[in-house]
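Student: Okay, sequence plus prediction incoming.
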Amino acid sequence: MTLNKWHYQLLTLPELPAEVLEEFPTLPVDQYNEGKFRHRRFSQYRIRYADGWQPELLPHRPFCQATEFNGVTGGLLREFEPLQIDPAPVIRAGAEEIPLDHGVEWQVDVHQWRVISNDDTRGISVPEGPHQDGHTYSLIAVVDRHNIGGGETQLMPMDSDEPFLGVKLQPGQAVVIDDRKMRHYATDIVAPRGEEGHRDLFLLAYNAWPERRYGAEYEKSVLTGA
């Protein structure tokens, strides 16, 4: 398949191994957001096409975004622990759905998240509000929803906060977008009073290797605002 005329596509994820699902409860707290609503790991990959997309794990580095794309935690080198599982099935699903150019190597960011909600913790899905990620393509993949309302994924044009798509992605569902063409957001999750709920997901970002968001040179450009 390919992206539709609105530059996105919904898709179904391949079935993930049990060890992937079992990893979400172990995710460390994201220390860069106030509160303990987000738990997170992060790794980066280089992929090339050879009878299918072949991911290569890159040496671990901090995650960073320009303040242009993240006004809350942009402009920082954020240290996250690396993934403990193999996200190759999710990487391939997004690469094939777009579909990425087989003649180009790509760099992929993979974020593994759990957002929680309880009486003491507001389940903030997107602290920075409607935004772009500053990549070429992005994939939002929901792995689990437990005991929550909310968590609606929204896509909106560059010049409006009015969504042209609003969907509560269910476990095993994902959306891939051309990040250059739109902004995206997700509403907060809410668990019943006196109970806890969570939303587990992967967020992937794809950039052609020559425009990679990886390495010392890229990190320097983010820190200096170049």
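Tutor: Structure's in. What do you need?

Student: C-alpha only now, for contacts and for neighbours.
Tutor: OK.

Student: residues touching the residue lying closest to residue 77 once chain neighbours are set aside, list them.
Tutor: Excluding its sequence neighbours, the residue lying closest to residue 77 (CA to CA, 6 or more residues apart in numbering) is residue 64, at 5.1 Å. By CA atoms under 8 Å, 6 or more residues apart in numbering, the residues touching residue 64 are 74, 75, 76, 77, 78, 219, 222.

Student: alright, now check it against this:
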Amino acid sequence: MDEITESFRAPAETTASRERPAAVTTARESLASTGVHLMSAAAVRAHVGVGEETWTRFATHWEDLSPDRYASERGTCRLRRYGQFSLIPATGEMAQLPDTPFVQPDRSNPLYVDVDRHFDPLTDAFAADPLLRSVVSLLGQVAGALDPAACWIAKVHPFRVVARAGGEGQPTPEGRHRDGVTLVSSLLVSRRNAAGGRSAVFTPDGHELLSTTLDEPASLLLSDDRTTLHSVSAIRPLDPARPAHRDVLVTTLTRA
């Protein structure tokens, strides 16, 4: 009996897997098997170890974004900034990279093929925010389920989509698309007077894998960008006499 038990015993866990929080393990397993995962706000907050006051302070960075002229040319009111970091997942070491134009690979975003988009850089305060670094570190741990990269390039996009009074705002005017990366994530930071904004992830043939409205700050949607498409529906003001906005942090990871 002892010999039979021994032959079916699971392999010993590595130190890293034993120390990995349950929420991260669940996210990795879900991404590896289905290509998508929704991490609850409670799980994200617990992992990065912050409370309501810290999240509220973090949200103030979204008051210092710049107009996205490329979106406005297509009738969408969107504010944003953009920056890049390197991330060593084994150590969590993260370093800001020089500012460069934002370029998406061919056959990813149909609206901006071969377009170098120039956005205002991240503010120094945002780039140095410990919460930003904790979130990117979390993403590096999760992305290891898709690719055991020794170093990631994290592209960081704080977005605000605005719906004017009586109108609507389009978070993804390009519709279903890829970003041309390995992992794509969307972290809800804030919603104000906003209805709609439903996030959906699809297989390339159009099968819906997940559809959800991120409505609690710190909710985190993750997807394998190599095998899925994603989109977000329009937002509209709950009170049509006042504008609405939806603030998110979109971060993508690609092997360096």
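Tutor: Happy to help now that I have it. Just so we're clear, the structure is a prediction, and the values are computed from it rather than from any experiment.

Student: thinking again about what came up before, still contacting in structure 2, which of the contacts of residue 64 of structure 1?
Tutor: Retained in structure 2 by both residues aligned by TM-score structural alignment, their matches' CA atoms under 8 Å are the following of the contacts of residue 64 of structure 1: 75, 76, 77, 78.

Student: Against residue 120 of structure 1, how distant is the last one?
Tutor: Okay, so that is residue 78 of structure 1. Residue 78 of structure 1 is 25 Å from residue 120 of structure 1, where distance means CA to CA, to the nearest Å.

Student: can you give me the helices for structure 2?
Tutor: 2-7, 15-19, 22-34, 41-48, 52-59, 69-72, 124-127, 130-143 (DSSP state H).

Student: and residue 154 of structure 2, which of those is closest to it?
Tutor: Nearest to residue 154 of structure 2 among those is helix 130-143; the distance by CA to CA comes to 7.4 Å.

Student: tell me the angle of the closest one relative to helix 22-34?
Tutor: 50 degrees (axes from the mean of the first three to the mean of the last three CA atoms, to 10 degrees).

Student: The residue nearest to residue 77 of structure 1 maps to what in structure 2?
Tutor: Taking TM-score structural alignment, the alignment pairs residue 64 of structure 1 with residue 103 from structure 2.

Student: One more: residue 77 of structure 1?
Tutor: Alignment note: residue 77 of structure 1 maps to residue 116 in structure 2; criterion TM-score structural alignment.

Student: So what's the residue count around that match?
Tutor: 12 (other CA atoms under 10 Å).

Student: Can you verify my assumption that it contacts residue 105?
Tutor: No. Under the criterion of CA atoms under 8 Å, residue 116 of structure 2 makes no contact with residue 105, lying 10.5 Å away.

Student: from what I can see residue 140 of structure 1 touches residue 202, true?
Tutor: Yes. Under the contact definition of CA under 8 Å, residue 140 of structure 1 touches residue 202, with a separation of 6.1 Å.

Student: and residue 195 of structure 1, how many neighbours?
Tutor: Neighbours around residue 195 of structure 1, by other CA under 10 Å: 12.

Student: residues touching the closest residue in space to residue 219 of structure 2 that isn't next to it in sequence, list them.
Tutor: Excluding its sequence neighbours, the residue lying closest to residue 219 of structure 2 (CA to CA, 6+ apart) is residue 41, at 4.1 Å. Neighbouring residues of residue 41 of structure 2 by CA under 8 Å, 6+ apart: 216, 217, 218, 219, 220.

Student: Roughly how far does residue 41 of structure 2 sit from residue 47 of structure 2?
Tutor: Separation of residue 41 of structure 2 from residue 47 of structure 2 (CA to CA) stands at 10 Å.

Student: got it, and residue 119 of structure 2?
Tutor: 31 Å.

Student: ok, these two, which is more surrounded?
Tutor: residue 119 (21 against 16).

Student: number of nearby residues for residue 160 of structure 1?
Tutor: Residues near residue 160 of structure 1, counting by other CA under 10 Å: 11.

Student: likewise residue 5 of structure 1?
Tutor: Residues near residue 5 of structure 1, counting by other CA under 10 Å, number 7.

Student: same check, this time on the one 5 residues further on
Tutor: The number of residues packed around residue 10 of structure 1, counting by other CA under 10 Å, is 18.

Student: same check, this time on residue 43 of structure 1
Tutor: 23.

Student: try residue 3 of structure 2
Tutor: Neighbourhood size, residue 3 of structure 2 [other CA under 10 Å]: 7.

Student: Aligned counterpart of it in structure 1, please.
Tutor: Following TM-score structural alignment, no counterpart is assigned to residue 3 of structure 2 within structure 1.

Student: center of structure 1 - which residue?
Tutor: The residue lying closest to the centre of structure 1 (CA atoms, centre = their mean) is residue 203, at 1.6 Å.

Student: ranges for the strands of structure 1?
Tutor: Per DSSP state E, structure 1 carries strands over the ranges 8-12, 38-49, 53-57, 106-117, 137-146, 149-150, 153-156, 165-167, 173-178, 183-186, 189-190, 197-208.

Student: Can you tell me which of those is most buried?
Tutor: strand 106-117 (a mean of 25; mean count of other CA atoms under 10 Å).

Student: Could you tell me where that one falls in structure 2?
Tutor: Strand 106-117 of structure 1 covers residues 152-163 of structure 2 once aligned (TM-score structural alignment).

Student: excluding its backbone neighbours, what's nearest the residue of structure 1 most remote from its centre?
Tutor: When each C-alpha in structure 1 is compared with the mean C-alpha position (CA atoms, centre = their mean), residue 194 comes out farthest, at 29.1 Å. Among residues not flanking residue 194 of structure 1 along the chain, residue 119 sits closest, at 6.1 Å (CA to CA, 6+ apart).

Student: go on, residue 158 of structure 1?
Tutor: Among residues not flanking residue 158 of structure 1 along the chain, residue 182 sits closest, at 5.3 Å (CA to CA, 6+ apart).

Student: Verify the stated contact: the one you found with residue 156.
Tutor: Yes. Counting by CA under 8 Å, residue 156 is a contact partner of residue 182 of structure 1 at 5.9 Å.

Student: Identify the residue of structure 1 aligned to residue 185 of structure 2.
Tutor: In structure 1, residue 185 of structure 2 lands on residue 139 (TM-score structural alignment).
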